[in-house]
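**Student:** Sequence and predicted structure, then a few things I'm wondering about:
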Amino acid sequence: MIVDIMHPNYVATVRSVIEEYPGVCMVQPGVEIIDADGKVVNTMVDEAKRRLYAPRIESRELMGGEDLAASLLRGCWFYFPSICWRSDVLKAVDFRDEFQVIQDLALVIDLIERGEQMAVDNTLCFQYRRHAVSKSAADAVTGSRFTEARAFFSTSPGGWTPRGGPGRPGRPAATPRPDCTPSRCSRRRCARAP
């Protein structure tokens, strides 16, 4: 089985970004998607990331603060294994133990809350392997991935709360359907949703 592939220009690309933005915490270079056999693919998930959520940049851009956080919370468009990290900052923040799949987004949001920034560069220098037996794919089938995401979005140690959460006005919970039970509800605003 093929694994993620770092192209020969990865290090030069990242070094160039760091020279332009000294002190940047995260560098997200250009990525293309491959399947388990190493064939370049264009999945619906990745097309949505690219067209709907990823920032539209011409070549390179420094992002941070609320703009970056809002962009990622709308749709997690980065490719975690491809990111180059500033190790001193990364050592100060740890993965959250309560998450198994969404821990990458939680870590990046924690870093943004600390004031760190991400440089995004379009130079293709990494191939990300997407395959059906990954933890994320398996948990999507069982639904546990979405339960975990819901838990992440409903609380944050940084103080933000979801729309309608404590201390923030929002829409009231939706009226439950007659066939709705706490274990089966999938409607986000339902009063019986877990």
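**Tutor:** Received it, and whenever you're ready, just let me know what you need.

**Student:** drop to CA atoms for contacts and neighbour counts, all remaining ones
**Tutor:** Fine.

**Student:** Which strand runs longest in the chain?
**Tutor:** Using DSSP state E to define each element, the chain has its longest strand at strand 117-129.

**Student:** Could you list the residues in contact with it?
**Tutor:** Applying Cα atoms under 8 Å, 6 or more residues apart in numbering, the contact partners of strand 117-129 are 2-10, 13, 17, 21, 24-36, 38, 57-65, 79, 81-82, 111.

**Student:** so which helix or strand takes in Asp88?
**Tutor:** With secondary structure defined by DSSP states H and E, Asp88 is part of helix 87-92.

**Student:** Of the contacts of strand 117-129, keep whichever come out buried.
**Tutor:** For the contacts of strand 117-129, a neighbour count by 16 or more other Cα atoms under 10 Å gives the buried set as 4-6, 10, 13, 17, 21, 24-35, 38, 60-65, 79, 82, 111.

**Student:** Just the ones of the residues you listed in helices?
**Tutor:** The helices, defined by DSSP state H, take in Tyr10, Thr13, Val17, Gly65, Leu111 from those.

**Student:** if I look at the second one, how far off is Val108?
**Tutor:** To tie it back to what came earlier, the one meant is Thr13. 21 Å (Cα to Cα, to the nearest Å).

**Student:** adding another structure so you can compare the two:
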Amino acid sequence: MLVDVMVPAYGDGAHLRETVASVLAQGDPSWRLTVVDDGVAVGRDPGLGPWLAGLGDERVRYLANPVRLGINRNFQRCAELSSAELVVILGADDRLLPDFVARVRRLAEQYPAAAFLHTGARIVDEAGHPTTPLVDRVKARTSIRVRDSAEVGGERLAASLLRGNWMYFPSVVFRRAALVEHGFRPGFDIVLDLDLYLRILRGGGTAVLCERPGIEYRRHSASLSSARADDGSRFIEERAFFTEAAAELTAHGWPRAARAARWHLTSRLHVLCKLPGLLVAGNLGGARTMLRGALSTVPAGLPDGAGPGEGVHTR
């Protein structure tokens, strides 16, 4: 069983080369690496292709987009270019642990009906050193806990992810059939992962949750989510998504999950955490955008007595 490791990239860089090295270092050779570069068309360093070709490994493929696609469409292109039964879309600054491929292949055989697997992650900083930011400490305490591994799905998993998306997307391995069937919906950059999980779950798919981490996930200030948080656009996208998700989940007959979407407490709390820094920096426009989102009225339709008592996750 082959694993397609798809890396949506934006030009060359030291972190990306670490990502590639982590794939080459896999103990199980049953992988294929494809780097889809979305930066060449806008003048980013073209040296990545020659460097990858120079590795001399026929399992490594490089593709440069002729025009800039952006985050969402490049992820979708990665999904469409894959062909193996198992597919992981790995961040261009994250690293696989050496037994990642071997483990996910075993788990896929052990749970043949699961649509995707989540191995979890070790968190590292910009320099690659272990770190424990508040967001990840909360995730560790509030995610669905399993012993070794377990298959989970339905409203239980949907509601938990909507309270706080604790899945690290680069450590999620999809069955290609499920990934291609549902794909990435245009218009979402920040919540494209959560949107995909929910559509798979509503379609009857399940996930395997694993206790032991499979990747190293890099936290740094240059990430898209950090930049979008500073200007407030992240929270505009999230609110639109949660409003839509609440309606769809209500119609689907999952009231607990719909309630979690209506409250979207993770997004609101993230706003409140970011506000002091924005005010100190004088970014009043971003602060106003965030505050409107955090204090806006909860959409109508909450059951009597419903509220934020089901648990709080921080992304």
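**Tutor:** Structure received. These numbers were taken from a predicted model, which means no experiment stands behind them.

**Student:** How close are the two chains, by TM-score?
**Tutor:** TM-score for the superposed pair, counting by TM-score structural alignment, normalised by the length of the first structure: 0.82. Supporting figures: 173 aligned residues with a Cα RMSD of 2.2 Å.

**Student:** which one in the first structure is aligned with Glu80 of the second structure?
**Tutor:** Using TM-score structural alignment, Glu80 of the second structure has no partner in the first structure.

**Student:** Could you count how many residues lie near Pro133 of the second structure?
**Tutor:** Per other Cα atoms under 10 Å, the neighbour tally for Pro133 of the second structure reads 12.

**Student:** which one in the first structure is aligned with it?
**Tutor:** Structural alignment (TM-score structural alignment) places Pro133 of the second structure against Thr43 in the first structure.

**Student:** follow-up on the earlier one: quick check: the longest strand of the first structure aligns to which part of the second structure?
**Tutor:** Aligned by TM-score structural alignment, strand 117-129 of the first structure falls on residues 206-218 of the second structure.

**Student:** now the end-to-end length of that stretch.
**Tutor:** 27 Å.

**Student:** Equivalent analysis for stretch 203-219 of the second structure, please.
**Tutor:** The straight-line separation of the ends of stretch 203-219 of the second structure (Cα to Cα) is 32 Å.

**Student:** Only the buried residues of it, if you could.
**Tutor:** By 16+ other Cα under 10 Å, the buried positions in stretch 203-219 of the second structure come out as 205-219.

**Student:** now stretch 40-49 of the first structure
**Tutor:** Neighbour counts over stretch 40-49 of the first structure (16+ other Cα under 10 Å) mark Asp46, Lys49 as buried.

**Student:** What's the end-to-end length of it?
**Tutor:** This stretch, stretch 40-49 of the first structure, spans 16 Å end to end (Cα to Cα).

**Student:** Check stretch 73-91 of the first structure too.
**Tutor:** Terminal residues of stretch 73-91 of the first structure are spaced 23 Å apart (Cα to Cα).

**Student:** Read off where it ends up in the second structure.
**Tutor:** Using TM-score structural alignment, the residues of the second structure aligned to stretch 73-91 of the first structure are 162-180.

**Student:** What are the buried residues along the matching stretch?
**Tutor:** Here stretch 162-180 of the second structure shows 162-176, 178-179 as buried, counting by 16+ other Cα under 10 Å.

**Student:** now swap in stretch 96-109 of the first structure and tell me
**Tutor:** Those buried within stretch 96-109 of the first structure under the rule 16+ other Cα under 10 Å are Val101, Ile102, Gln103, Asp104, Leu105, Ala106, Leu107, Val108, Ile109.

**Student:** nearest to Ala138 of the first structure, of the residues you listed?
**Tutor:** Within those, proximity to Ala138 of the first structure (Cα to Cα) peaks at Val101, which comes in at 10.3 Å.

**Student:** In contact with that closest one, which residues are there?
**Tutor:** Contacts of Val101 of the first structure were listed using Cα under 8 Å, 6+ apart, and they are Lys135, Ser136, Arg145, Glu148.

**Student:** buried sites along stretch 147-158 of the first structure?
**Tutor:** Here stretch 147-158 of the first structure shows Glu148, Ala149, Phe152 as buried, counting by 16+ other Cα under 10 Å.

**Student:** Okay, and the residue nearest the centre of the first structure sits in which element?
**Tutor:** Nearest residue to the geometric centre of the first structure (Cα atoms, centre = their mean): Cys76, 3.2 Å. Assessed by DSSP H and E, Cys76 of the first structure sits outside every helix and strand.

**Student:** Tally up the residues packed near Ala251 of the second structure, please.
**Tutor:** For Ala251 of the second structure, the neighbour count with other Cα under 10 Å is 11.

**Student:** That one falls within a helix, correct?
**Tutor:** Yes: counting by DSSP: H, G, I helix; E, B strand; the rest coil, Ala251 of the second structure falls inside a helix.

**Student:** where's it relative to Ser160 of the second structure, distance?
**Tutor:** Going from Ala251 of the second structure to Ser160 of the second structure by Cα to Cα gives 18 Å.

**Student:** before we move on, what about Val60 of the second structure?
**Tutor:** Noted for Val60 of the second structure: a distance of 37 Å to Ser160 of the second structure, by Cα to Cα.

**Student:** One more: Gly214 of the second structure?
**Tutor:** Where Ser160 of the second structure is concerned, Gly214 of the second structure sits at a distance of 21 Å (Cα to Cα).

**Student:** One more: Asp4 of the second structure?
**Tutor:** From Asp4 of the second structure over to Ser160 of the second structure the distance is 28 Å, taken as Cα to Cα.

**Student:** which of those two has more neighbours?
**Tutor:** Per other Cα under 10 Å, whichever of Asp4 of the second structure and Ser160 has more neighbours is Asp4, with 28 against 21.

**Student:** doesn't Val88 make contact with the more buried one?
**Tutor:** Yes: assessed by Cα atoms under 8 Å, Asp4 of the second structure is found in contact with Val88 at 6.3 Å.

**Student:** list the contacts for the aligned residue in the second structure for Glu32 of the first structure?
**Tutor:** Applying TM-score structural alignment, one finds that Glu32 of the first structure aligns to Arg122 in the second structure. Under the criterion of Cα under 8 Å, 6+ apart, the contact list for Arg122 of the second structure reads Pro130, Pro213, Gly214, Ile215, Glu216, Tyr217.
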